[in-house]
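Participant: can you look at this prediction? I've put the sequence above it.
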Amino acid sequence: MNGSTAPSPWLPTAPCTPGRCAAHTEDGAGDPFERGAGARAERAALPLAVARLLAGTGTVLLGVLLAPIAGLLPVAARLALVRCWVRAVVRAFGVRVRHTGATGATPGPLLVVANHVSWLDIPIVAAVLPGRMVAKTEVRSWPVLGPLAALGGTVFVDRDRLKALPGTVRDVTGALSRGGRVIVFPEGSTWCGRARGRFRPAAFQSALDAGCAVLPLRIDYRPTGSAAYVGDDPLGASLWRVVTTRRIVATVRTAAPLPSGRYPDRRALAAAAQQAVAHLDVVQRAVAKESANLPPLSVHQRDSSRPAAASSSRTPS
């Protein structure tokens, strides 16, 4: 994805394209989820967009400069610092993050698997569940974000070399066996958020070999098109689309962990994780549809409303 060279025939590909799927204007026709979330992508004023771009890239560069110092800290302190930093990066680019579900309820090693929509997925998941990412080798050469990914311990996958895949699986298994948390996007390519791909089973072998649980996670953006990073979309164009959108909200939902030992092989485990992520989408759309059909709250009802449940929170501003 997102490159000028033709992909290998064995690689997963999405039908999503920048012109069709990544746009500033959406009316959410026929989609109660889009309409209920106020999905029209209003443009931000040019000075605000430029300020966001400068603030976001500046915050990323600050993290790169401080990374050697952070590496000297104890693991717990380093993870806390990384979490605060990625939250600041996302916030600087004008994106708000909400998350629901228990993010720290599963102790020990954990393979986190999520749908893949955008380059934003990486800092957004890191803001909720810090861990080592698995990403394509092209990310290493990205300006600003590439060096940061390398410093963060990202496991890079050479998607053009099928023979390199067993080595990547061994690397992920090793990280999990040492008690770490690894984040994988098993669709193998970005999808626009309206459609989704099949979960490829290779990464799930690592969870079986390490004997750890799998945590399914779903990422949704509203408006959808502004965050989508698909096809041959240049990174610069995607960055500009993000900062020029008046408001992007990313919602992260986690399902119950799946004990890998309950599944006979990686294909069954991958299918179960994919079903869990799809179920999170179905539940959210049902809630959005019901909310869209409710009458507006009266003044009395607004005054007497209570805060959201403790399982749902937003990252600090």
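Facilitator: Looks like it arrived, so ask away.
Participant: contacts, neighbours, all on C-alpha from now
Facilitator: Fine.
Participant: which residues in the stretch 51-200 of the chain form helices?
Facilitator: With DSSP state H, counting those that start in this stretch as the criterion, the stretch 51-200 of the chain has helices at 75-92, 121-128, 145-151, 165-177.
Participant: would you turn the ones you listed into CSV with mean neighbour count?
Facilitator: Below are the helices of the stretch 51-200 of the chain laid out as CSV (neighbours: other CA atoms under 10 Å):
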stretch, mean neighbour count
helix 75-92, 18
helix 121-128, 22
helix 145-151, 17
helix 165-177, 19
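Participant: relative to residue 313, which of the ones you listed is closest?
Facilitator: helix 121-128 (10.4 Å; CA to CA).
Participant: OK, contacts around the closest residue to residue 198 other than its chain neighbours?
Facilitator: Residue nearest to residue 198 in three dimensions, not counting chain neighbours: residue 187, with 5.6 Å by CA to CA, 6 or more residues apart in numbering. Contact analysis of residue 187 by CA atoms under 8 Å, 6 or more residues apart in numbering lists 12, 115, 116, 196, 197, 198, 199, 200.
Participant: about what we covered before: let's have the helices of the stretch 51-200 of the chain in a markdown table, adding distance to residue 43.
Facilitator: Listed next are these as a markdown table, based on distance: least, CA to CA, whole Å:
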| stretch | distance to residue 43 |
| --- | --- |
| helix 75-92 | 16 |
| helix 121-128 | 22 |
| helix 145-151 | 25 |
| helix 165-177 | 40 |
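Participant: hold the first one in mind and look at this next one:
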Amino acid sequence: MTHPWMPTSPCGAGCLTSGAPVVALPRRVARVTAAAGVVLLALLALPLLAVLPRRERVARLIFRGVLAAFGVRLVVHGRLDGDGRGALVVNNHISWLDIVAVNAVRPMRALAKKEIAGWPVLGRLVAGAGNVFLDRERLSTLPATVAELAAALRAGSLVNVTPEGTTWCGRASGRFRPAAFQAAIDGGVPVRPLALRYRLGDGRETTQPAFIGPESLIESLRRVARLRGLVLEVFVCPEIAPGRAADRRELAALAEAAVHAALGTVTVAATRSHAVVEAA
């Protein structure tokens, strides 16, 4: 079921760039097999992560293993420090690879849509990471979700949120919705914006990794698996300190501006549903 306040994106198959180099079918099969192996190992290791002395390093290796399995090279500009402080980490949303990349930089909790908890295999992995789930079909649950996020932030957790609410192709993007930023204000913690960009080995930007339109996760996985030389860039933007913004809307706008400044050429397209959510 969909509702007027749910995020929507006009991006679809027409947004996909062409001319990207691809690998042969056997290499694609090997990539998917390797990625599945990494995920299964992660599931087996999940009960141990809570007691391992260097569990953050192990978790980072797992996420980097997924990227390596798909042939994705991760390039990080800047450093994402935690130093025991809580922070709301926000980024533009393009692909299912985004969450893998963020955790490959620094493992953290996340705000995820409730549907993910029901995904086979991956759902268990996401739930086991201590993520907060949002029921997007019931707007009445949003205050409780924000309160849960604020509590996690006050306790010193880094929590990742994709405030666009849905995936875009990367050349266009959505407005940052302000609701989750209230958790940073209530928790008295900074906001750490991240800007993500996908390009090919020759430097050309590509929208091929985007998870857009009505396609299934399997279709998106196949498209990523066949790409040769995919590079995922993560730009760590300057921290937005507590108290810098007057309210959640201003805080969302500051974070959005930081991401677009880091990317430089990304255009912003406002949607009608954005105005509805901001009024909530």
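Facilitator: Happy to help now that I have it. Just so you know, these numbers come straight off a predicted model, no measurement behind them.
Participant: quick one: map the residue nearest to residue 198 of structure 1 onto structure 2.
Facilitator: In structure 2, the residue paired with residue 187 of structure 1 according to TM-score structural alignment is residue 164.
Participant: measure its match to residue 16 of structure 2 for me?
Facilitator: Using CA to CA, to the nearest Å, one gets 19 Å for the distance from residue 164 of structure 2 to residue 16 of structure 2.
Participant: ditto for residue 54 of structure 2
Facilitator: From residue 54 of structure 2 to residue 16 of structure 2 the distance is 40 Å (CA to CA).
Participant: equivalent analysis for residue 93 of structure 2, please.
Facilitator: Taking CA to CA, one finds residue 93 of structure 2 at 15 Å from residue 16 of structure 2.
Participant: try residue 58 of structure 2
Facilitator: Separation of residue 58 of structure 2 from residue 16 of structure 2 (CA to CA) stands at 34 Å.
Participant: check residue 121 of structure 2 too.
Facilitator: 28 Å.
Participant: swap in residue 82 of structure 2?
Facilitator: According to CA to CA, residue 82 of structure 2 stands 35 Å off from residue 16 of structure 2.
Participant: does residue 278 of structure 2 touch residue 177 like I think?
Facilitator: Yes - with contact defined as CA atoms under 8 Å, residue 278 of structure 2 reaches residue 177; the gap is 6.5 Å.
Participant: what is in contact with the two at once?
Facilitator: With CA under 8 Å, 6+ apart, residue 278 of structure 2 and residue 177 have common neighbours residue 249.
Participant: more neighbours: these two, which one.
Facilitator: residue 177 (23 against 14; other CA atoms under 10 Å).
Participant: contacting residues for the more buried one?
Facilitator: By CA under 8 Å, 6+ apart, the contact list for residue 177 of structure 2 reads 163, 164, 165, 249, 252, 274, 277, 278.
Participant: select the longest helix from structure 1.
Facilitator: Ordering each helix of structure 1 by length in residues (DSSP state H) puts helix 266-293 first.
Participant: under the alignment, what does residue 4 of structure 2 map to in structure 1?
Facilitator: That one, residue 4 of structure 2, aligns with residue 9 by TM-score structural alignment.
Participant: returning to what we had before: neighbour count: residue 121 and residue 16 of structure 2, which is higher?
Facilitator: The neighbour count for residue 121 of structure 2 versus residue 16, taken as other CA under 10 Å, is higher for residue 16 (16 against 13).
Participant: that one touches residue 169, doesn't it?
Facilitator: Yes - shown here, residue 16 of structure 2 and residue 169 form a contact pair, counting by CA under 8 Å, at 7.5 Å.
Participant: joint contacts of the two?
Facilitator: With CA under 8 Å, 6+ apart as the test, residue 16 of structure 2 and residue 169 both reach 207, 210.
Participant: residue 104 of structure 1 pairs with which position in structure 2?
Facilitator: So residue 104 of structure 1 corresponds to residue 81, using TM-score structural alignment.
Participant: look at its match and say how many residues are nearby.
Facilitator: Neighbours of residue 81 of structure 2 using other CA under 10 Å come to 13.
Participant: quick revisit: hmm, which two among the contacts of residue 177 of structure 2 are most spread apart?
Facilitator: 165 and 249 (15.2 Å).
Participant: compare these two (neighbour count), which wins?
Facilitator: Neighbours were tallied for residue 165 of structure 2 and for residue 249 using other CA under 10 Å; the higher tally belongs to residue 165 (21 against 16).
Participant: and for the closest residue in space to residue 155 of structure 1 that isn't next to it in sequence, the neighbour number?
Facilitator: Excluding the flanking residues, the one nearest residue 155 of structure 1 by CA to CA, 6+ apart is residue 134, at 4.7 Å. Using other CA under 10 Å, residue 134 of structure 1 has 21 other residues around it.
Participant: tell me the contacts of residue 129 of structure 1?
Facilitator: So residue 129 of structure 1 contacts residue 103 (CA under 8 Å, 6+ apart).
Participant: what's it aligned with over in structure 2?
Facilitator: Aligned by TM-score structural alignment, residue 129 of structure 1 pairs with residue 106 of structure 2.
Participant: distance of the counterpart of residue 15 of structure 2 in structure 1 from residue 122 of structure 1?
Facilitator: Mapped onto structure 1 by TM-score structural alignment, residue 15 of structure 2 lines up with residue 21. According to CA to CA, residue 21 of structure 1 stands 20 Å off from residue 122 of structure 1.
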